[in-house]
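S.K.: just to be clear, the model below is a prediction. Sequence and coordinates:
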Amino acid sequence: MWRKIKNILFYHWPIHLINIVLLLLPDCMPVNKVRGTLMKPFFKRCGRNLQVCSNVYFTHIENISVGDNVFIGRNSWIGGYGEVIISDNVMIGPGVLIASANHKYTNETIRFGGYEQSTIQIGKEVWVGGNTSILPGVNIINNTVVAAGSVVNKSNLTPYSLIGGVPAKELKKSI
């Protein structure tokens, strides 16, 4: 119980306060950089020049690592129940869901069956299009473009590729 209270006080409340205070300001580069700078101490690791737009929600931010020059679009949700690693020069579009845990089915129940956690890795120079869902255990390799509206449930193995669809698959090599 004390662990939950500590988690709420040290990780959830400060992030909510930062979002509430800066929600009144427009989504523009200086405000996004201020938001990123204020959130930086709460990440497991955070590089330089993080830009976070409004209404971005992090859970278990202490399990999320962010590289240099990362942009996270508005209304995104990043769940760090498992580990989330976002490398350098990554652009995450608006409305993106990154979920590093999933419910598991045990004792004939899903609701109370607990969670399965897996690491999500997003490589360098990746562009994640808007309204994309990235599911647990996915590794998006360097220099990949993820088409908007995709559901990424498997890792891609080809750099410089375009992936997309539901479920996501390789659409084009050598972009």
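M.R.: Perfect, I can see it now. Numbering: from 1, shown residues only.
S.K.: from here on, contacts and neighbour counts on C-alpha atoms
M.R.: OK.
S.K.: which of the helices or strands spans the residue nearest the centre of the chain?
M.R.: In the chain, the centroid-proximal residue (Cα atoms, centre = their mean) is Ile78; its distance is 3.8 Å. Element membership of Ile78 [criterion: DSSP states H and E] is strand 77-79.
S.K.: elements contacting the next helix or strand after that strand?
M.R.: For strand 77-79, the succeeding helix or strand toward the C-terminus, using DSSP H and E, is strand 84-86. Strand 84-86 sits against strand 64-66, strand 120-122, with contacts defined as 3 or more Cα pairs under 8 Å, 6 or more residues apart in numbering; DSSP states H and E.
S.K.: take a look at this one as well, against the first:
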Amino acid sequence: MKDDGGRRMVRPGSETAKMLAGELYDPMDPDLVAARANARDLCRALNATADAEADTRRQILRELFGRGGDSVWMQPPFWCDYGAHIELGERVFFNFNCVVLDVCPVRIGSFTLFGPGVQILTPLHPLNAEQRRSREYGRAIEIGEDVWVGGGALILAGVRIGDRAIIGAGSVVTRDIPEGVLAAGNPCRVIREIGE
């Protein structure tokens, strides 16, 4: 079910609501299992399309993403957990083999570019082994406008990346990155500001 803005509605107190709020939740909840299965089916269909099937690809992207499917530029294959929790600005670009695990919201600004093999990972797991058997949680990720993320970078749960930042290939982003900087490494650190 969707609201007037086309967003999927979430029942208060449900495992989905807990998940999106960053609380411990049961990933085997039937509603979540069904939502993941739907997203995986859409990803499989997307990944099977040829470049010439632009209309089919666009229809799938509109259905998959919470927002931004109308203008996203996608080079399959692409995989995500739910898709509905991914909100894109205008003309975001994903190169081949990108993965977005969206157990919490992922918001990406307009004209942001992702190189091949980038992973955006919101899930986290409890340190307590017994809890880890049946519960997980996550933290939202926000990526600004005009960001360029190099191939193979990992963007981890709870991170914010500012507008116009550049993240070097292979970086592991574990903390916030301010706007207008070049950052790289493991862990990713600011190297310098980006001048004109």
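M.R.: Nice, thanks for sending it over. It should be emphasised that the depicted structure is a prediction, and the values quoted were computed from it without experimental measurement.
S.K.: re earlier: turn the helices and strands packed on strand 84-86 of the first structure into CSV, including distance to Arg111 of the first structure and mean neighbour count.
M.R.: Shown next, in CSV, are these (distance: least, Cα to Cα, whole Å; neighbours: other Cα atoms under 10 Å):
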stretch, distance to Arg111 of the first structure, mean neighbour count
strand 64-66, 25, 22
strand 120-122, 23, 23
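S.K.: and of those strands, who's closest to Lys40 of the first structure?
M.R.: strand 64-66 (9.0 Å; Cα to Cα).
S.K.: which position in the first structure pairs with Tyr82 of the second structure?
M.R.: Counting by TM-score structural alignment, Tyr82 of the second structure lines up with His60 in the first structure.
S.K.: between the helices and strands packed on strand 84-86 of the first structure, which one is closest to Arg45 of the first structure.
M.R.: strand 64-66 (4.6 Å).
S.K.: now the closest one on the second structure. Mean distance?
M.R.: On superposition with the second structure, the mean distance recorded for strand 64-66 of the first structure (mean Cα distance after the TM-score superposition for the first structure) is 0.7 Å.
S.K.: quick one: whichever helix or strand comes after that strand aligns where in the second structure?
M.R.: Next helix or strand after strand 64-66 of the first structure toward the C-terminus (DSSP H and E): strand 71-72. Counting by TM-score structural alignment, strand 71-72 of the first structure lines up with residues 93-94 of the second structure.
S.K.: once aligned to the first structure, how far is the matching stretch on average?
M.R.: Mean for stretch 93-94 of the second structure is 0.4 Å (mean Cα distance after the TM-score superposition for the first structure).
S.K.: how far does that stretch sit from its chain's centre?
M.R.: Its chain's C-alpha centre and that of stretch 93-94 of the second structure lie 11 Å apart, by Cα atoms, centre = their mean, to the nearest Å.
S.K.: cool, and stretch 151-158 of the first structure?
M.R.: That offset, for stretch 151-158 of the first structure, works out to 15 Å (Cα atoms, centre = their mean).
S.K.: got it, and stretch 142-157 of the first structure?
M.R.: On the basis of Cα atoms, centre = their mean, stretch 142-157 of the first structure sits 13 Å off its chain's mean C-alpha point.
S.K.: that stretch spans what distance, first to last residue?
M.R.: End-to-end distance for stretch 142-157 of the first structure, by Cα to Cα, to the nearest Å: 9 Å.
S.K.: list the buried residues of it.
M.R.: 142-156 (16 or more other Cα atoms under 10 Å).
S.K.: what about those residues, which are in strands?
M.R.: 144-146, 151-152 (DSSP state E).
S.K.: now Thr119 of the first structure. Nearest residue, chain neighbours left out?
M.R.: Glu83 (4.6 Å; Cα to Cα, 6 or more residues apart in numbering).
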